[in-house]
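> predicted coordinates and the sequence they were generated for:
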Amino acid sequence: MNETNVDPAELAKFSSLAHRWWDLEGEFAPLHHINPLRLGWIDGLCPLKGARVVDVGCGGGILADSMARKGADVLGIDLADKSLKVAQLHALEAQTLQIAYRHVAAEALAAEMPGQFDVVTCMEMLEHVPDPESIVRACATLVKPGGWVFFSTINRNPKSFLMAIVGAEYVLNLVPCGTHEYARLIRPSELSRFCRDAGLDPAGSRGLEYNPLTRRYRLSPDTSVNYMLATRRPG
């Protein structure tokens, strides 16, 4: 499999917004706000300094850039050319060392570089592809034995529909309308099953909660809406 596991409409959607990736008040502002939380959680479980990392579905490089600044050697991959160009330009402007970007599918990179990475991250991507389980398998293939794989996505239940779609997209305008499709959201039990079937052991989870009054995010044990899952490949 190469570039078959992609939705052209999703690719076009993110490509049209590519120039806004590093606008702290723009459409991707929520990603900038949650990035320190997810970066800290990842680094706390698996220190990034000196680690070889691949960020699958890196977009404009928000997480990839911050991991490189923690001392990791980072490769960001995506299938949206415009987003990758923005990521590359930002790395040049910010003089971020130890980072590279490639236009390549996760499955193709897994076939090319199996077991080559200490850490694999795949954030806010699984809910945008036709076959999320294929991405999970690719991530499991990319990581070294004993390495870590981190995912983040959105739960599928009535609460998440109200908060992540109706609230975030149509009421609070945190993200553009149409960003998420309810049927593609993934329950933690489903993601955990994908991981176990791919040979990854779930090792912890955290929810990301948003307070509309303080306009701040925080980590929490509540995974009913936005959540992250940490897994390890036995080694």
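That came through fine. Only a predicted model underlies this, so the values are computations on that prediction, with no experimental measurement involved. Numbering: from 1, shown residues only.
> okay, CA-based contacts and neighbour counts for the rest of this
Fine.
> list the buried residues in the helix or strand containing Gly146.
Counting by DSSP states H and E, the secondary-structure element that holds Gly146 is strand 143-154. For strand 143-154, the neighbour count (16 or more other CA atoms under 10 Å) marks 143-145, 147-154 as buried.
> need the contact partners of it.
Strand 143-154 has contacts (CA atoms under 8 Å, 6 or more residues apart in numbering) with 42, 46, 114-127, 139-140, 160, 164, 185-187, 225-235.
> and those, which of them are in helices?
Secondary structure assignment (DSSP state H) places 42, 139-140, 160 from the contacts of strand 143-154 within helices.
> on that earlier part again, and which of the buried residues of strand 143-154 is nearest Asp131?
Ranked by distance to Asp131 (CA to CA), those are led by Thr153 at 13.9 Å.
> about what we covered before: could you identify the most distant pair in the buried residues of strand 143-154?
Of all pairs drawn from the buried residues of strand 143-154, the one with the largest separation by CA to CA is Pro145 and Ile154; the distance is 27.3 Å.
> returning to that earlier point: now which of the contacts of strand 143-154 would you call buried?
Neighbour-count burial (16+ other CA under 10 Å) is assigned, among these, to 42, 114-127, 139-140, 160, 164, 185-187, 225-233.
> second structure for comparison follows:
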Amino acid sequence: MNTVNADPAELAKFSELAHRWWDTESEFRPLHQINPLRLNWIDGLAPLAGKRVLDIGCGGGILSDSMARKGAEVTGIDLAAKALRVAQLHALEASTTGVTYREISAEAMAEEQPASFDVVTCMEMLEHVPDPASVVKACAQLVKPDGWVFFSTINRNAKAFLMAIVGAEYVLQMIPRGTHEYAKLIKPSELASYCRSAGLELGLTRGLEHNPLTQRYWLSDDTSVNYMISTRKL
């Protein structure tokens, strides 16, 4: 029996909000605000122009669309059908070329198209699946030898609980309550272990910080809450 590595409640949560993905004042405002930082960090390490890119857990396509606008040939995949329809509609409305979307899991895509992509991104997704190590393994299978895989997720500690869950969801109401479950958050050491087991060589790690008063986001060396990690296929 082939069970899909996805939580139905998580898919329902993001499908329910699908129509709001491209509203920059909606629950997805933080994603729009951090997207230039993520995009430029990825593009700085693995210049996207002319690359074949896979965006796993693409949702409404915020990162996928921006990578395509950098000149990449992007495939965005997700299991939330409504979010994918929103992503496709936005690509049509914005006349974004070089981006396509598919409803397929990372694991199924890895079986279908192994070693096919120059760059694989998996951002803000690992903390929403039952088996994050399985997704990391699929990323490693999907990328070409010497290709790049980028992850972003949230650390699991008291500070992250206070800032990413209590602060962001309940106090500031920046994102919907219940977006993140503390037990599903991932320590950098755990993600590093998943990467090494999958044959990915660890590269740079960057923290993503936020000042709720000024609404400013920036990259730093502080990985205690939100963080990104770059890896290469050995």
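The structure has been received and is ready for your questions. These figures come from a predicted structure and were not determined experimentally.
> about what we covered before: which of the ones in helices among the contacts of strand 143-154 of structure 1 sit farthest apart?
Ala140 and Ser160 (27.1 Å).
> which ones are touching the residue positioned nearest the centre of structure 2?
Closest to where the C-alpha atoms of structure 2 average out (CA atoms, centre = their mean) is Met123, at 1.5 Å. Under the criterion of CA under 8 Å, 6+ apart, the contact partners of Met123 of structure 2 comprise 56-58, 150-153.
> what's the answer for Val53 of structure 2, then?
72-75, 117-121.
> hmm, 10 Å instead?
64, 67-68, 72-76, 99, 116-121, 143, 148-149 (CA atoms under 10 Å, 6 or more residues apart in numbering).
> now, which of those residues lie within strands?
Judged by DSSP state E, strands contain the following of the contacts of Val53 of structure 2: 73-76, 99, 117-121, 143, 148-149.
> format those residues as JSON lines; extra columns: distance to Met174 of structure 2.
As requested, those are arranged in JSON lines below (distance: CA to CA, whole Å):
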{"residue": "Glu73", "distance to Met174 of structure 2": "32"}
{"residue": "Val74", "distance to Met174 of structure 2": "29"}
{"residue": "Thr75", "distance to Met174 of structure 2": "28"}
{"residue": "Gly76", "distance to Met174 of structure 2": "25"}
{"residue": "Val99", "distance to Met174 of structure 2": "29"}
{"residue": "Phe117", "distance to Met174 of structure 2": "34"}
{"residue": "Asp118", "distance to Met174 of structure 2": "34"}
{"residue": "Val119", "distance to Met174 of structure 2": "30"}
{"residue": "Val120", "distance to Met174 of structure 2": "28"}
{"residue": "Thr121", "distance to Met174 of structure 2": "24"}
{"residue": "Val143", "distance to Met174 of structure 2": "34"}
{"residue": "Trp148", "distance to Met174 of structure 2": "31"}
{"residue": "Val149", "distance to Met174 of structure 2": "28"}
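> give me the distance between the two termini of stretch 147-160 of structure 2.
Terminal residues of stretch 147-160 of structure 2 are spaced 31 Å apart (CA to CA, to the nearest Å).
> after whichever strand or helix holds Arg102 of structure 2, which helix or strand is next?
Secondary structure assignment for Arg102 of structure 2, by DSSP H and E: strand 99-103. Following strand 99-103 of structure 2 in sequence order, the next helix or strand is helix 106-112 (DSSP H and E).
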